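In: show me how the following folds:
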Amino acid sequence: MTVGHSSWREVANAEESESMGDPVRVDGRRIWRLFTPYRWRLASVLGLIAFTSVVGILTPFIVKAIVDDALPNKDLELLFVFVGALIAIAAVEAVVSVLQTLIVSRVGQAVMHDLRIGVYVHLQRMSLRFFTGTRTGEVQSRISQDIGGMQSFVTNTAVDLTRSAAVVCVSVVAMLVLDWRLALFSFLALPFSIWVNGRVGALRERVTTRQQERLADMQSLVQESLSVSGIVLSKTMGRSQRMVERFTGTSREVAGLEVRSHTAGQWEYSVVTLLISAMPALTYLLGGFLMGNTPSITIGTLVAMIALQETLTWPLEEILRSTVEFRTARAHFARIFDYQDREVDIVERADPVVRAPADIRGDVRFHQVSFRYAGAPEPTLRRIDLDIRAGTKVAVVGGTGSGKTTLGYLVARLYDVDSGAVTIDGIDVRDLSFTALAGMLGVVTQEPYLLHASVAANLRFGKEDATDAELVEAAKIAQIHELISSQPDGYDTVVGERGFRFSGGEKQRIALARTILRNPPILLLDEATSALDTRTERAITEALDKVMADRTVITIAHRLSTVRDADQIIVLNRGEIVERGTHEELVARNGHYAELVTGNAPTPASCGD
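Out: Next up is the predicted model:
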């Protein structure tokens, strides 16, 4: 089915086997375990449910006594007692209902909070590999749409199901006590109702699974096309109408699935409703036949039985609805558990090495390092041996796809090596705690990410307790202070979505200032000044030379003017080190580096940069 060209009716009327895939099965016990930390609060709810069920079931018997005793005998005193009892029961049920609602709401929201936090924390632990292979809109959809879809079940349905089950049990016992023949007759519609409910529940689970997939597609489309970058792309490419058509098609399919979800089984349910609605009238008819031959069946018995049937009807409907809600919610749980079950491929050791940034010299070494991206036909890096002495400036250059950026990723442990080791001061980065490693490195990338917040907040993301004076000093080093100060709100200026209030070069300088503020012993610059003009770049380089003296600086660059003064230049080609030396040495060698300088080097065919 082509997105944008499928009709609503095609979606709404498609055969189940063709339009809906089988949902991932979720063990119900895993869902119930979410409630385990709140078992005592839930136990109190169950106690309240049991109490109200027992108290509520007295109502039909009081009605029977009113019809058979108080009214025929015109006993007003007895009638007042019975009426008072009915009012008291209603008052008790009202008070208990409020208590139940308070407890259930708090437990439900606590479970939702735990689930959201659990998913978010797990995703924070995932490596860069997961996020490069997953759409941002998909992640957002699962955290918002899927967890939101569980809200009703977690907050209300589970407890409603328990309360209804208690009422059903007590009502069935009371009906059998009143008269077992009328009771069994009242249960005739149950088997058909259960069959219909199971069929509808399975269908809605499949529909919900598909629906959430399409909602994720729609959210991803919105995230991509209505971002600043997406709008610029669609307008400059003249593809705005095409984006509208894509969104319309996806929205139409979501609407069809929504209709399918709400209308599934309605004909079967209407038959069940008809049977349940007809049951009181049929009970009167059967009771009329039995009354002549069965003295125990009185008018009061019939009235009480009908009252019990009505008492039984809503909890039965609630149970049937709740089981369908559970099947629907299970589709949401499946998508959330799918994320929670994703293996974290980069984990911290149980007893990690902890080092303070001040204790780090800054020696970085690659020993026989090889790395391949998942699904890539060839390794991105092959048998890399590289020593970077503390306090030196090392540049890594090479054509597009040569593995330069990947080298930086391995130092920051955004990926783990396939073989070999990357060490800092002789310590394997895989043995360091995440906090210690982050404290050692300051990373500035070609496309820096800025929060939709003020300039000051973006800078303090690198150092929360930074003073205003420290912000200004870092901004001056990054050659961005004058621009920030010229803004009407100064350092309180909001940078906008992804920093679009500033140019590419200005964003790079803000990101550089943020890293300088942290004062790390090792600075990794990945095309960090690529968007700057030559004059600004030279000024920043001179300022960095002062502030980063005696610190290790690793520069990854395409523009070779930024690396001429490096103590050592590493030249990569097809994932291997082909040359190393100073600028003068490499130019004199007239090899690959010299070709890069003259612009004649071939572009390697490789996966990853």
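
In: please count neighbours and contacts with C-alpha atoms only from this point.
Out: Noted.

In: ok, Ile144 to Val154 distance?
Out: That one is not Ile; residue 144 is Ser. 15 Å (C-alpha to C-alpha, to the nearest Å).

In: cool, and Gln223?
Out: Gln223 is 28 Å from Val154, by C-alpha to C-alpha.

In: the more surrounded of Ser144 and Val154?
Out: Val154 (26 against 12; other C-alpha atoms under 10 Å).

In: another sequence for comparison is provided below:
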Amino acid sequence: MKNKDNDKKSFVSYLPRFISYYKPYKGLFAADMFFAMVIGATGLAFPWVMRTLINEVFTLSDKGRIVEILIPAGIFMLALYVIEGLATKFVTSWGHILGARIERDMRQDLFTHMEKLSFSFFDDTSTGQMVSRIITDLQDITELAHHGPENLLISAIKIAGAFIILMNTHVGLTMVLLIFTVLMGLFTFFYRKKMFQSFMDNRVKIANVNAIVNDSLSGIRTVQSYSQEEVELEKFYEGNQEFYQSKKNMYTVMGTYHSTNGFLQGLLYVVTIVAGGFYVVRGTINPGDLYLFVLYINMFLQPVRTLIQFNEQLQQGMTGFFRMCQILDTEPEIKDLPGAIDAGLLRGDIKFEGVTFKYKDADESVLTDFSLDIKAKHSVALVGPSGVGKSTICSLIPRFYDVDEGAITIDGIDIRNMTLRSLRDNIAMVQQDVYLFNSSVRDNIAYGQYDATDEQIIAAAKQANIHDFIMTLSKGYDTMVGERGVRFSGGEKQRISIARAFLRNPPILILDEATSSLDNVSERAVQESLDRLSRDRTTIVIAHRLSTVRNADEILVLAETGITERGTHEGLMARGGEYAGYYQVQFEDLSVVREGA
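Out: Predicted coordinates:
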């Protein structure tokens, strides 16, 4: 997994990427900008009408003429309000819809990329943190995507228009205004980094809280069965407290930001009124124009305040976008190589040729110069103590990880030269820890082949010895299994998993401790299903219960040094080596259990 150094990228370097999300909605964006311009222009027109009335109409001696002018002026101002209201309605509704579409697209891109990331990425990243990235981090994007461009445009129009009018009113006072505006701009520019860091820290801390909650609630049965609620509460308290401190720091930063800008704006009014008073005394500006100037200062500062708020919004939204890009810029370690072929339907001849593999951050290799040849439609059992690489072998065949040295071939083709989709379409896995999705029984079985018909699903369930049980459920195949299949026993979940594999009907089958957590009765029922599933397939079995591998075509005994024994059950028992020793120990343990019963 290659993670580009996002931290070294400049803030501006992300803007083209952000702007690219507007491309599918050019028409809507253009309409939003047009109506934003209308809002900006009508906002400038109101003070202009007031200035004309004050300086040129209300000073007329002919009262009748004043009334004649007031009526059309009022109609004109009313029309401006109507136009501004209609434009505001469009910007408020469709502008937000534009932002929501962009947020949706970003979230879709992020989830799509997450689905492609390698196992090694998820080995180091908690589910709760990923949920936070895809949900919480992108919540501010809608407001930024909507208000950002339109606020910039409206503010630019109002600031430019007001500045021109103010320059025509009094150049000296306008220069005072410009100095204070530059001061506010400089403060905002240099303070933005501190704001960005505080928002980023806040997102990291809430992601940690999400991870704690997800971990604790996912294991709530373990928590309560061991009476460890206090432990989980303490972990949550610490994470929640860190989030509170982060948010407290964020609000402190924002308090300084807004209060400083507010002080500069207030100081601007004071300086303008005092300086304007001197100009009135000197006769370089009349009181009406000074009053108008103060009005236009407010018009000038309103978009400046909007830009100050926009800067806060920008930092919030871009921290979420930045964290999204961190994931999008994480390249999957396992991906299709250039020129990878569609493997089609494979026979299932599997070879490990001088394979060496080490997990990331591990000190030693799990496999070193490991070689193995499994013939198509043969079953091979891997036995031995924990940590010698049995599960690793099974993870390398579907390319969940890539080998460091050597090669794995299927039907003579290096699996790295096959597309991942075509390789994995030829493999089904039944594992000890069965994951059932919070959906119906039908959907969980159909996960093996999502376009399967009801008849195919039922046939697979019958082959897995689970159909009769399903029919006893209140809604049959439409019964919801609950989160992680909590409503079903281990044996029932395992047989649903086996039904998935039957539906997939692959040439290669991997059984990783598929019965190790089951009681004897459930094990027999599941083993019958597995025996049926294994027929006419290349099957790799990992099992600590050696009674489940007696019928394998070949049994391999693994140790840290590699394969130490291989042969059939009968041949290995006759040899009296490691396998026979393991088997004897399990048989004696079983005898003791039966005698104790």
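
In: contacting residues for the most centrally placed residue in structure 1?
Out: Closest to where the C-alpha atoms of structure 1 average out (C-alpha atoms, centre = their mean) is Ile143, at 2.5 Å. Ile143 of structure 1 makes contacts with Arg116, Val119, Tyr120, Ile336, as judged by C-alpha atoms under 8 Å, 6 or more residues apart in numbering.

In: what's the neighbour count on the first one?
Out: Same thing as Arg116 of structure 1. 18.

In: residues in contact with the equivalent of it over in structure 2?
Out: Mapped onto structure 2 by TM-score structural alignment, Arg116 of structure 1 lines up with Arg107. By C-alpha under 8 Å, 6+ apart, Arg107 of structure 2 lies in contact with Ile134, Ile135, Leu138.

In: could you pull up the contacting residues of the last one?
Out: Contacts for Leu138 of structure 2 (C-alpha under 8 Å, 6+ apart) come out as Glu103, Met106, Arg107, Gly317, Gly320, Phe321, Met324.

In: which pair in those has the greatest spatial separation?
Out: For these, the farthest-apart pair by C-alpha to C-alpha is Arg107 and Gly317; their separation is 13.5 Å.

In: find the nearest non-adjacent residue to Ala543 of structure 2, please.
Out: Glu513 (4.9 Å; C-alpha to C-alpha, 6 or more residues apart in numbering).

In: and the contacts of Ile143 of structure 1, which two are furthest apart?
Out: Tyr120 and Ile336 (10.6 Å).

In: the more surrounded of the two?
Out: Ile336 (20 against 15).

In: how about the counterpart of that one in structure 2, what does it touch?
Out: Counting by TM-score structural alignment, Ile336 of structure 1 lines up with Met324 in structure 2. Met324 of structure 2 sits next to Leu110, Arg133, Ile134, Asp137, Leu138 when contact means C-alpha under 8 Å, 6+ apart.

In: where's Met324 of structure 2, which helix or strand?
Out: Using DSSP states H and E, Met324 of structure 2 falls within helix 287-328.

In: quick check: the longest helix seen in structure 1 compared with structure 2, mean distance?
Out: Determined from DSSP state H, the single longest helix within structure 1 is helix 76-125. Its matched residues in structure 2 lie on average 2.0 Å from helix 76-125 of structure 1 after superposition (mean C-alpha distance after the TM-score superposition for structure 1).

In: what number of residues lie near Lys235 of structure 1?
Out: Neighbours around Lys235 of structure 1, by other C-alpha under 10 Å: 11.

In: any idea what it aligns with in structure 2?
Out: Counting by TM-score structural alignment, the partner of Lys235 of structure 1 is Gln224.

In: for Ile276 of structure 1, same thing?
Out: In structure 2, Ile276 of structure 1 lands on Gln265 (TM-score structural alignment).

In: do Asn156 of structure 1 as well
Out: Under the alignment (TM-score structural alignment), Asn156 of structure 1 maps onto His147.

In: quick check: which element contains that match?
Out: Short version, using DSSP H and E: His147 of structure 2 is in helix 141-169.

In: likewise Glu18 of structure 1?
Out: helix 16-19.

In: what range in structure 2 matches that helix?
Out: Against structure 2, helix 16-19 of structure 1 falls on no residues (TM-score structural alignment).

In: run the chain-centre distance for that helix.
Out: Using C-alpha atoms, centre = their mean, to the nearest Å, the distance from the centre of helix 16-19 of structure 1 to the centre of the chain it belongs to is 27 Å.

In: just give me the neighbour total for Gln212 of structure 1.
Out: Neighbours of Gln212 of structure 1 (other C-alpha under 10 Å): 22.

In: brain fart, Val107 of structure 1
Out: By the criterion of other C-alpha under 10 Å, Val107 of structure 1 has 21 neighbours.

In: ok, now the one 4 residues further on?
Out: Here the count is done by other C-alpha under 10 Å, and Val111 of structure 1 has 20 residues near it.
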